[in-house]
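Trainee: Sequence and predicted structure are below.
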Amino acid sequence: MSKAISPLRPVHLAGAIVLGLATASAGAFDITGKYCDTPSRCVNPSTTQGMVTTSNYLATQAGLKVLRDGGNAIDAAIAAAATLAVVYPQMTTIGGDNFWLIHNAKTGEMRALNASGRAGEKATIDFYKQKGLSKIPARGYLAANTVPGVISGWDEAYRYGKQSMGSKLSWSQLMDSAIGYAQDGFAVTPSLAKWAQININPADQEFRNLQRFTGFKKTYLKADGSIYQVGEVMKQPELAATLRLIAKDGAKAFYQGPIAKKIVDELQRNDGVLTLKDFATHKANWVTPLKVPYRDTVAYNLPPNTQGMAALEILNVLNNFDVKKLGEGTTDYYHLIIEATKEAFADRDKYLSDPDFVQIPVDFLLSKQHGIDQAKRIQMATAATSVKPLDPKGDTIWLGVVDKDGNAVSLIQSVYHDFGSGIVPEGTGVLLQNRGSFFSLDKTHVNHLQPGKRTFHTLNPAMLLKDGKPLLVYGTMGGEGQPQTQAAIVTRIVDFGMTPQDAINGPRWLHGRTWGAVSNDLKIEGRAPLAVTDELKKRGHPINVVEDYTDTMGHAGAIWIDPATKVRYGATDPRGDGVAAGY
């Protein structure tokens, strides 16, 4: 593949000279790598058939086994996601939500699936206000106020894949690995041990001290109340039984059967708001994906209620700059993407909620002219201070799959905060999410609580297409950091020709604030050169240098499909417990 530059007329913007151009098309990788220890680390794995990347090696193997056994990309994604729901409960469980981007190689269509849950019929602002609350609690029974959507997403996607892609595997076979790890146990990873320890801090009654909840203590801690250390074996027999029911009876076991009854019974015994009707009427929805051009590719993401529009807005702004000319890892590079992020987040925070309840001008926000107007506001010498990003508050998994036929899946699944609400209803093993705690109790807020409403979601899986075919399947966990990390991955690969692994390894940043913080800052990994962080400070960025490879930056992943050879290059994040593998 050759690199071609098509310069267009320069556009003089405030503080910078910007080229309105599509820069170099994706060319051959520089396998020496800027952030890899060896060339091999930059391109391994590369395969010709299937590829799976997830944030846990057991989940990757589960997905790969399904591909080898004749399953399609959707089947493999379900098997991997189900395994993650067992071995990575700090980030995702079947009590959470998921979102899908699916590219069908046979039809050429891109499908988007929203499997997020809605607020319960009794979840009203008055309900919380009558309890003397000014905000929805972050943890506990009152935080579990939206129906878990994960199983509905697996079910809907499976049906679509079976019909349109073909598969040799049954629904129940996709649960085999997850059931095995739940019943027989798995070795605890560093990420799980770390977040378990953080969450038993008795001094933090608002966000931590999760051992106060019986189900959490029984499920995730040892009999003496201590955490499972790295390498110790954790078993979840109640979750195994729940997964067996789902394997046998499908989604109806979760939403209309004994599982729903157990969950609702415990919630209602503790003044919770979800009802059997809420579960029985829940469904995942196919939605129209959003897209914007970026250089010679087209970037796809999910529409509201996700922040996919913000991720695309960043790229829409960057289209007006010659990013390659700035140089990867330079002060100008970081500054520009951070400032583009502020522009996108200002729109997101003003408009984003459930489109069934509010009008969101998505076409305008992703228009070429709006991107130009946003670019004109960026001052390269000075950091803008007028925007107020929301708290990151997100713990999630992303996974990607490409099968032998070229079908591609970008899937993101989450329980919101690490370990969600902290509630595990007795007899289920299902940790419930606390996504609904993000609703506002202010009736004037765009994302205020209403029964049946889906809340603002940070989750947004992504994919780049070139000439109508998948080029890059990518995504990350990390709440507020997701659009920023996506921009880092895309620019490093498309504009600078880096391998997916090199792009993910590179120093990352997060513009926003973390739990309990009263002001925003710019977290940047310590591997960024001191000269760069010093110059960013001079431009007005509130720099907070954090540890190298901190998982505050999320666990990213990517699969690059070479347009000429069709070789798949997988990448996973050294900040997590994951691996990419293929055949």
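Mentor: Happy to help now that I have it. Computed from a predicted structure; not experimentally measured.
Trainee: contacts and neighbour counts: CA atoms only from here.
Mentor: Will do.
Trainee: Near Gly231, how many other residues are there?
Mentor: Using other CA atoms under 10 Å, the number of residues around Gly231 comes to 12.
Trainee: who are the neighbours in contact with it?
Mentor: By CA atoms under 8 Å, 6 or more residues apart in numbering, the contact list for Gly231 reads 187-189.
Trainee: So which of these are in helices?
Mentor: Among the contacts of Gly231, DSSP state H puts none in helices.
Trainee: and which of those is nearest Asp395?
Mentor: Looking at these and their distance to Asp395, the nearest is Thr189, at 16.0 Å (CA to CA).
Trainee: Leaving aside the residues adjacent along the chain, what's closest to the closest one?
Mentor: Of all residues not flanking Thr189 in the chain, Val230 sits nearest, at 5.3 Å (CA to CA, 6 or more residues apart in numbering).
Trainee: how close does the one you found sit to Phe216?
Mentor: To Phe216, Val230 is 19 Å away according to CA to CA, to the nearest Å.
Trainee: Structure two is appended below for comparative analysis:
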Amino acid sequence: MMKTLTTLSFLAFFSLSVLSQDRITGFNHATRSEVIAQNGMACTSQPLATQVAIDILKNGGNAIDAAIAANATLGLMEPTGCGIGGDLFAIVWHAESKKLYGLNASGRSPQSLNIDHFKENNLTKIPSYGPLPVSVPGCVDGWFELHNRFGQLKMKEVLEPAINYAENGFPLSELIAYYWQRSVQFHGKYPNVIDTYTTDSIAPAKGDIFKNPYLAETYRLIAKHGRDYFYKGEIAHTITRFIEEQGGFLRMEDMAQHYSQWVQPVSVDYRGYDIWELPPNGQGITALQMLNILKGYEFSKDEFGTARHLHLVTETKKLAFEDRAKYYADMDMQDVPVKELLSNKYADERRQLIDENKAGKYEAGSISRGETIYLTVADKWGNMISLIQSNYRGMGSGMVPPKLGFMLQNRAELFSLNPKDANALEPGKRPFHTIIPAFVTKDNQPVMSFGVMGGDFQPQGHVQVIMNLLDFGMNLQEAGDAPRFSHSGSSEPTGAKAKDRGQINIESGFTTPTILQLNSMGHKVGYSPGGYGGYQAIWFDKERGIYIGASESRKDGMAAGY
């Protein structure tokens, strides 16, 4: 949970924070060196999953094969953030066609569920847990879409490492173990959670060997029979029977009718680089709207962490989140004005609303802390993939179908129950999504694939990474390790109730003068330790023919190459 302290109570802590690490070489904030390799690179949030990806590359698979293998492994080893009960988004640079491809593999709401059900039961919002927030899981279909279009190895070969680990066991890493134990404690009241995620009813701790034979069998059946076995076969029947027994609405027709969509990524220019995101129903264009406004300001390389830096990013976030709340939704069912929102003309208009010396009083969204995994892989042929996958709130809804080895997502919680809203719940509609992969090109050539986990923080994280690289001159590792900040809530005057005031939540590493100046500008500042973790990135240096990889220290992840 996020911890926040009043400004005065933690000023002393920040005054003792240092901006550099005790390293002979490297950059101020970098916790380690970048990883550099020629033939391939993989960056994930769990070292064993990174090694699985590298093994796939060495055995003749390409970046797409390796990304699917790593994602399957993370579904086993990091179920606190992902799994085949959730959704998936990806951006792929295909070296042969020299093009970017976007995949939206998010699932839809049940056809038999509408707003009236919640009104009849006096519910003003969709619950966070239980059967009602469950939407169709899109991950498996996303794997097969990626594999059918770009994969080289057979799916059996791709899923074999995860199957072996599920059968034979793996040791839990530190941070995942922390969340795992808390997730089991919270979700243990729901059917099949204890059976699936514990050993002898005890949640595993760091270093404990854990096996998930149910998931091994599920993966084996998917590898043998294909995606239809998940959406139209016995797995689908098991899922829907269970959800119906629990009082939910997901049915066989919802599973059978599911499909992913290939979409065209969208971009804006920032300092001569094209920054790419996927269009809604995700929030990726929020980052692009923010960058479009921020490119109207100049930042010196030594300005990182100043009050001006944090203030301007925060003000652009508030403006972009207004549009996010108003317009973003499933584009199959809503007319989202993406072109207009990303136009320079609109950015110029919005920029005029910002006072460089004073916090604005705009409406802004609240921060959700959904857990996610992000991974990226590059291969010797030049293919690169930026992939993000999640169950939303940690492990998900609490709904674990019997003997399948995974939990279903609770993404449908993000629907609005106001029928006038763009993101209002409708049958067969994709909910607003927080998970977003990103990509960078320059002169129509690949430069970087990257992502930052953390629910609503993600577009803010994307912007901060891009600024760290292009405005403040950081290297790839430092760009992710540098202290982060996140605005949450609205931005009402100081006299308003605390729950109605916006707040900049910062990690350690920002100076006392910065905090005091932000306060004088009308911002409320709080402290959030380690709340915005999960950055992975690969940079392609075309001139030298090398990949540079980075994985930050806030999570258990690792970058590796060969």
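Mentor: Perfect, I can see it now. Please read these numbers as outputs of a predicted model, since none were measured by experiment.
Trainee: Post the TM-score for the overlay when you can.
Mentor: Their TM-score after superposition, calculated using TM-score structural alignment, normalised by the length of structure 2, is reported as 0.92; 532 aligned residues with a CA RMSD of 1.7 Å.
Trainee: still on that earlier bit, surely the residue nearest to Thr189 of structure 1 is in a helix?
Mentor: No: looking at Val230 of structure 1 with DSSP: H, G, I helix; E, B strand; the rest coil, it is coil, so not inside a helix.
Trainee: Would you mind finding the match for it in structure 2?
Mentor: Taking TM-score structural alignment, Val230 of structure 1 has Lys206 as its aligned residue in structure 2.
Trainee: can I assume that match is in contact with Tyr179?
Mentor: No: Lys206 of structure 2 is not in contact with Tyr179 according to CA atoms under 8 Å; the separation is 10.6 Å.
Trainee: of those two, who's got more company?
Mentor: The residue with more neighbours, out of Lys206 of structure 2 and Tyr179, is Tyr179; 19 against 15, by other CA under 10 Å.
Trainee: so where in structure 1 does stretch 253-271 of structure 2 end up aligned?
Mentor: Going by TM-score structural alignment, stretch 253-271 of structure 2 sits over residues 277-295 in structure 1.
Trainee: what residues does the matching stretch touch?
Mentor: Outside stretch 277-295 of structure 1, the residues that touch it by CA under 8 Å, 6+ apart are 21-25, 101, 110-118, 120-121, 147, 149, 152-153, 156, 255-256, 260, 298-303, 308-309, 312, 315-316, 319, 366, 494.
Trainee: Please name the nearest non-neighbouring residue to Lys318 of structure 2.
Mentor: Ala364 (5.1 Å).
Trainee: what's the spacing between the residue mapped onto the one you found from structure 1 and Gln484 of structure 1?
Mentor: The alignment partner of Ala364 of structure 2 in structure 1, by TM-score structural alignment, is Lys388. Lys388 of structure 1 sits 15 Å away from Gln484 of structure 1, going by CA to CA.
Trainee: Which residues are in contact with the residue mapped onto Thr512 of structure 2 from structure 1?
Mentor: The equivalent of Thr512 of structure 2 in structure 1 is Leu530 (alignment by TM-score structural alignment). Listed by CA under 8 Å, 6+ apart, the contact set of Leu530 of structure 1 is empty.
Trainee: and whichever strand or helix holds Glu253 of structure 2, how far out from the chain's middle?
Mentor: Using DSSP states H and E, Glu253 of structure 2 sits in helix 252-256. Offset of helix 252-256 of structure 2 from its chain centre (CA atoms, centre = their mean, to the nearest Å): 26 Å.
Trainee: doesn't the residue nearest to Lys318 of structure 2 fall inside a strand?
Mentor: No: per three-state DSSP, Ala364 of structure 2 lies outside any strand segment and is coil.
Trainee: Can you tell me what Ala440 of structure 2 aligns to in structure 1?
Mentor: No, residue 440 of structure 2 isn't Ala; it's Val. Applying TM-score structural alignment, one finds that Val440 of structure 2 aligns to Leu464 in structure 1.
Trainee: now Ala95 of structure 2
Mentor: Ala95 of structure 2 maps onto Ala105 in structure 1, with residues paired by TM-score structural alignment.
Trainee: what's the nearest residue to its match if we skip its chain neighbours?
Mentor: Asn407 (4.9 Å).
Trainee: what number of residues lie near the aligned partner of the one you found in structure 2?
Mentor: In structure 2, the residue equivalent to Asn407 of structure 1 is Asn383, according to TM-score structural alignment. By other CA under 10 Å, 20 other residues sit near Asn383 of structure 2.
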